[in-house]
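Undergrad: Can you look at this prediction? I've put the sequence above it.
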Amino acid sequence: MDHDDLPLCLLPDEVTLLLAELAAPPRLVAHLRLVHDVAVRLVDRAAAHCPALEFDRAAVLFGAATHDIGKAVHRAELSAPGSAHEPAGRELLLTAGVAPRLARFAAGHATWGPDTGVEDLLVSLADQAWKNKRVPVLEDLLVTALVRAGGGERWEAFLVLDELLAAIGDGAEERLAYQALLPTS
């Protein structure tokens, strides 16, 4: 599969430069682009469906584009489970001069709860949805945030999110295959 087969949004320029400085492996760059692309779809739909939902779009997109940047150091975690990349990613970003409010996504994208902010929920959801992984607890937290911000019925917010996640899931096999073709070194 060629990169041209998947029309993906470009990563923010500062992220592209940082990944080049870190000599990030192609698989990591592809993964970050895939999650970032899904995040664009999520934030656009969230803003359209619930204009009253307050969140920092640029922060979400930066977070999605850098959430696994610590895997530039912990490369084994590109093909095997592990969480050492999370604090390492936050430290890499802070060292590169990234504000703590943005660096947090690298350390916190794998955990969420009732007090998790909307930006963090969107980054975490993008990191799951790109591969068609549905996480009901995470989705429920976002539905709660949507209803709290915009009112309306819970079932309506769920249906909007469910429809979007189903559409995103339809392309998961191609995304997974594309990522798997790229080297981890």
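TA: That came through, no problem. Numbers count the residues shown, from 1 in each chain.
Undergrad: make it CA atoms for all contacts and neighbour counts henceforth
TA: Will do.
Undergrad: Pull the residues that contact the one helix or strand residue 37 maps to.
TA: Using DSSP states H and E, residue 37 sits in helix 26-49. Helix 26-49 is contacted by residues 8-11, 19, 53, 57, 60-62, 64-69, 71-72, 78, 122-123, 126-127, 129-130, 146, 160, 164, 168, 175, 179-185 when judged by Cα atoms under 8 Å, 6 or more residues apart in numbering.
Undergrad: can we see that at 7 Å?
TA: Identification of contacts with helix 26-49 by Cα atoms under 7 Å, 6 or more residues apart in numbering yields 8-11, 53, 57, 61, 64-66, 78, 122-123, 126-127, 130, 179, 182-184.
Undergrad: Would you mind giving the secondary structure of residue 97?
TA: At residue 97 the chain is in coil, as set by DSSP: H, G, I helix; E, B strand; the rest coil.
Undergrad: so who does it touch?
TA: Per Cα under 7 Å, 6+ apart, neighbours of residue 97: none.
Undergrad: Mark which of the contacts of helix 26-49 are part of helices, please.
TA: When DSSP state H defines the helices, the subset of the contacts of helix 26-49 inside them is 57, 61, 64-66, 122-123, 126-127, 179.
Undergrad: Could you identify the most distant pair in these?
TA: For the ones in helices among the contacts of helix 26-49, with distances taken as Cα to Cα, the pair at the greatest spread is 57 and 179 (25.3 Å).
Undergrad: the more surrounded of those two?
TA: residue 179 (22 against 16; other Cα atoms under 10 Å).
Undergrad: In addition, the following structure is provided for comparison:
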Amino acid sequence: MPESAPLARALDAPADPPLRLLPEAVAALLRELAAPPRLAAHLRLVHDVAYELTDWFARFRPELTFDREAVLFGAATHDIGKAVHTAELEGPGSAHEPAGRELLLAHGFTPERARFAATHGAWLAPAVSLEELLVSTADKVWKGKRVTGLEDLLIDRLVRASPPGTERWEAYLDLDSLLARIADGADGRLAFQAAHPIHVRRPA
């Protein structure tokens, strides 16, 4: 099936401020699935925010080790199950979570990578990884939403990895400053997403 022009725009169109492209393998999968353009736009936005988060952690908290590529892949694919459950692009629902994991596995991605599609809404689960916390945070703060319980878990990781004597309030201020800066761009990101349709009418 030929790629629709709206999907091509969602994947490739420049944005102001500039918006990073999705990983090539993810963009190729979205094209193969003829995914809704709004889903592609959303995944681009969350991936871009995840890039900012991981860049900050890598530069200012190098002692806190994590798999940056896994976080970026997870952000780029977290809602991919909505290519199947398109109603969840317009309303609530969690059927896309297990569906997204199964979709990624069916297309040859590893369980380690596919897990984010199923876990991005489950940050209170036992043994949640730092990578999963970062994907969940990106999925909230892209639209300016701050979730105290989720951020507290990130602060816990920061404190544990900090030099002895570091106070919790110091880690809180550092993370809060970062997330507030990202949240300031929420209006522009929401406008970018809204500019891309959910449904594409194809010629008869």
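TA: Looks like it came in fine. Note that the structure is predicted; figures quoted are calculated from it, not measured.
Undergrad: TM between them?
TA: In this superposition the chains share a TM-score of 0.96, using TM-score structural alignment, normalised by the length of the first structure; 184 aligned residues with a Cα RMSD of 1.2 Å.
Undergrad: which among the contacts of helix 26-49 of the first structure end up buried?
TA: 8, 11, 53, 57, 61, 64-66, 78, 122-123, 126-127, 130, 179, 184 (16 or more other Cα atoms under 10 Å).
Undergrad: Return the member of those nearest to residue 92 of the first structure.
TA: Once Cα to Cα is applied, the member of these that ends up nearest residue 92 of the first structure is residue 66, at 10.2 Å.
Undergrad: my read: the closest one touches residue 108, true?
TA: No. Look at residue 66 of the first structure against residue 108 with Cα atoms under 7 Å: they stay out of range, at 11.5 Å.
Undergrad: and the most centrally placed residue in the second structure, what is it in contact with?
TA: Central residue of the second structure (Cα atoms, centre = their mean): residue 75, 2.9 Å from the mean position. Going by Cα under 7 Å, 6+ apart, residue 75 of the second structure touches 43, 46-47, 50, 135.
Undergrad: what lines up against it once you look at the first structure?
TA: Alignment note (TM-score structural alignment): residue 75 of the second structure maps to residue 64 of the first structure.
Undergrad: now swap in residue 159 of the second structure and tell me
TA: Aligned by TM-score structural alignment, residue 159 of the second structure pairs with residue 147 of the first structure.
Undergrad: What is the burial count for that match?
TA: 19.
Undergrad: shouldn't it be in contact with residue 154?
TA: Yes. At 6.1 Å, residue 147 of the first structure counts as touching residue 154 under the criterion of Cα under 7 Å.
Undergrad: Look at the nearest residue in space to residue 165 of the first structure that is not next to it in sequence and say how many residues are nearby.
TA: Distances taken as Cα to Cα, 6 or more residues apart in numbering place residue 129 nearest to residue 165 of the first structure, at 6.5 Å, with adjacent residues excluded. By other Cα under 10 Å, the residues close to residue 129 of the first structure number 23.
Undergrad: could you measure the residue nearest to residue 57 of the first structure when sequence neighbours are not counted against residue 172 of the first structure, distance?
TA: Leaving aside its sequence neighbours, residue 57 of the first structure sits nearest to residue 43 (Cα to Cα, 6+ apart; 6.6 Å). The span separating residue 43 of the first structure from residue 172 of the first structure equals 19 Å under the rule Cα to Cα, to the nearest Å.
Undergrad: Looking at those two, which is more packed in?
TA: Neighbour comparison, residue 43 of the first structure and residue 172: the larger count goes to residue 43, with 21 against 17 (by other Cα under 10 Å).
Undergrad: Now do the same for that one: its match in the second structure.
TA: So residue 43 of the first structure corresponds to residue 54, using TM-score structural alignment.
Undergrad: and what of residue 97 of the first structure?
TA: Under TM-score structural alignment, residue 97 of the first structure pairs with residue 108 in the second structure.
Undergrad: quick one on the thing from earlier: would you mind listing the residues touching both of residue 147 and residue 154 of the first structure?
TA: If you check residue 147 of the first structure and residue 154 against Cα under 7 Å, 6+ apart, no residue is contacted by both.
Undergrad: show me what contacts residue 72 of the first structure?
TA: Taking Cα under 7 Å, 6+ apart, we find residue 72 of the first structure in contact with 22, 24-25.
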